[in-house]
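> below are the sequence and a predicted model for it; my questions follow.
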Amino acid sequence: MPCAIGRGGIGLKRGEGDGITPLGSFQIVGCGYRPDRIRLDAPNVHCQPIALTDVWSDDPIDPDYNHCADIRTHQFGHERLRRADPLYDIFVVLNYNFPEAVAGKGSAIFLHKWRNPRHPTEGCVAFREGDLVRILTNWTLKSRVVIR
């Protein structure tokens, strides 16, 4: 499937904000989606609607680093999950530095919708919406996302 990768290429991540898409084999551990924009049926992936207040912590000093948080109580660096653009209409959480996060190792390494073909990400892997839905729909417990 065609995809877009991080502006730093694929490799061993050096740290938060390096733009590198991590090399490896990963499991999908969850998914968020915009129910007002997408209908999603992924029987083998735990998917939940993105709330208006959902953010993802990208601040290494945050005890909730590399986890979802609620903006009403979150006071650290983060990125909003409910965006005006369609990038996170579907986002898929991989088990890179998750759930046991090492501060500064990299956060929010998702599969998500692309801006357009070959437009680099900040370290995620981005796909056409249809391909992303196909990945989720056909996912099994033995499936892996292999990045090389």
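It's in.

> drop to CA atoms for contacts and neighbour counts, all remaining ones
OK.

> and the residue nearest to the spatial centre of the chain, what does it touch?
Nearest to the geometric centre of the chain sits residue 110, at 1.8 Å (C-alpha atoms, centre = their mean). Neighbouring residues of residue 110 by C-alpha atoms under 8 Å, 6 or more residues apart in numbering: 91, 92, 93, 94, 124, 125.

> ok, second structure coming up, stack it against the first:
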Amino acid sequence: MKLALQRPFYKYQRGETIAVRRSPSNPLQGIVRIGPHVFRAALGRGGLTRRKREGDGATPIGRMPVLAGFRRGGMQDRDNAGLRLLRVGTRDGWCDAPGHPSYNRPVRLPFRASHETLLRDDVLYDFGFVLDWNLRSRRRGLGSAIFLHVAKPGYPPTEGCIALSRRDMRVAMPLLRRGTILRVC
């Protein structure tokens, strides 16, 4: 018999902000508060910054609304996310080449310019949420592909994203909606 995942007892309130703070014990890790839940997180290898630049590996400080979500195609797990997650496959990527017209946009692979592949061999993009960093008002070179995604075991630093353990991501997903604000400070 298959058991359904239960919804958390906490109901997300419209306009609520998710706080992301630097861990006092490790500047490359963070503490994420979503309602009554507090999670450990991996942050960028460049720490936190107010002056985000492409390739610096830093997590940008600021308010970033959730714009969309995605998940690994072919997974049978129910996600119970608060928004529809697009399934990514072998042809899905994200352009990180500042000089390209598709900079900081999803692209179809193969793609000649520098890009990130969304279907990975590891678990990082099993579930991901696109954050509005340099997307709606895009400026070349100010950073791309800032996501909330699954962390590697041990929470090693990311390339600038925020990453939760797979277990914590599954608790957080039902609370995430389009427009939910992640405030990194």
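In hand now; what should we look at? Note that the coordinates shown come from a computational prediction; the quantities given were computed from them, not determined experimentally.

> coming back round to it: looking at the second structure now, which of the contacts of residue 110 of the first structure still hold up?
By both residues aligned by TM-score structural alignment, their matches' C-alpha atoms under 8 Å, those still in contact after alignment to the second structure are 91, 92, 93, 94, 124, 125.

> rebuild the contacts of residue 110 of the first structure as JSON lines, extending it with neighbour count, secondary structure and distance to residue 61 of the first structure.
Formatted as JSON lines, the contacts of residue 110 of the first structure follow (neighbours: other C-alpha atoms under 10 Å; DSSP: H, G, I helix; E, B strand; the rest coil; distance: C-alpha to C-alpha, whole Å):
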{"residue": "91", "neighbour count": "24", "secondary structure": "strand", "distance to residue 61 of the first structure": "24"}
{"residue": "92", "neighbour count": "25", "secondary structure": "strand", "distance to residue 61 of the first structure": "24"}
{"residue": "93", "neighbour count": "22", "secondary structure": "strand", "distance to residue 61 of the first structure": "21"}
{"residue": "94", "neighbour count": "22", "secondary structure": "strand", "distance to residue 61 of the first structure": "21"}
{"residue": "124", "neighbour count": "28", "secondary structure": "coil", "distance to residue 61 of the first structure": "22"}
{"residue": "125", "neighbour count": "22", "secondary structure": "strand", "distance to residue 61 of the first structure": "25"}
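
> thinking again about what came up before, which residue lines up with the residue nearest to the centre of the first structure in the second structure?
Under the alignment defined by TM-score structural alignment, residue 110 of the first structure corresponds to residue 147 in the second structure.

> quick check: its match vs residue 164 of the second structure, distance?
Counting by C-alpha to C-alpha, to the nearest Å, the gap from residue 147 of the second structure to residue 164 of the second structure is 11 Å.

> nearest residue to the equivalent of residue 119 of the first structure over in the second structure in space, please, no chain neighbours.
Here residue 119 of the first structure is matched to residue 156 in the second structure, going by TM-score structural alignment. In space, and not counting its chain neighbours, residue 156 of the second structure is closest to residue 42: 6.2 Å by C-alpha to C-alpha, 6 or more residues apart in numbering.

> equivalent analysis for residue 136 of the first structure, please.
Spatial nearest neighbour of residue 136 of the first structure, excluding adjacent residues (C-alpha to C-alpha, 6+ apart): residue 42 at 5.4 Å.

> residue 35 of the first structure pairs with which position in the second structure?
For residue 35 of the first structure, the residue aligned by TM-score structural alignment is residue 73.

> hmm, I typed the wrong one, I wanted residue 52 of the first structure.
Under TM-score structural alignment, residue 52 of the first structure pairs with residue 90 in the second structure.

> regarding the nearest residue to that match once chain neighbours are set aside, what is its secondary structure?
Sequence neighbours aside, residue 119 is the residue nearest to residue 90 of the second structure in space, at 5.8 Å (criterion: C-alpha to C-alpha, 6+ apart). Put simply, residue 119 of the second structure is coil when judged by DSSP: H, G, I helix; E, B strand; the rest coil.
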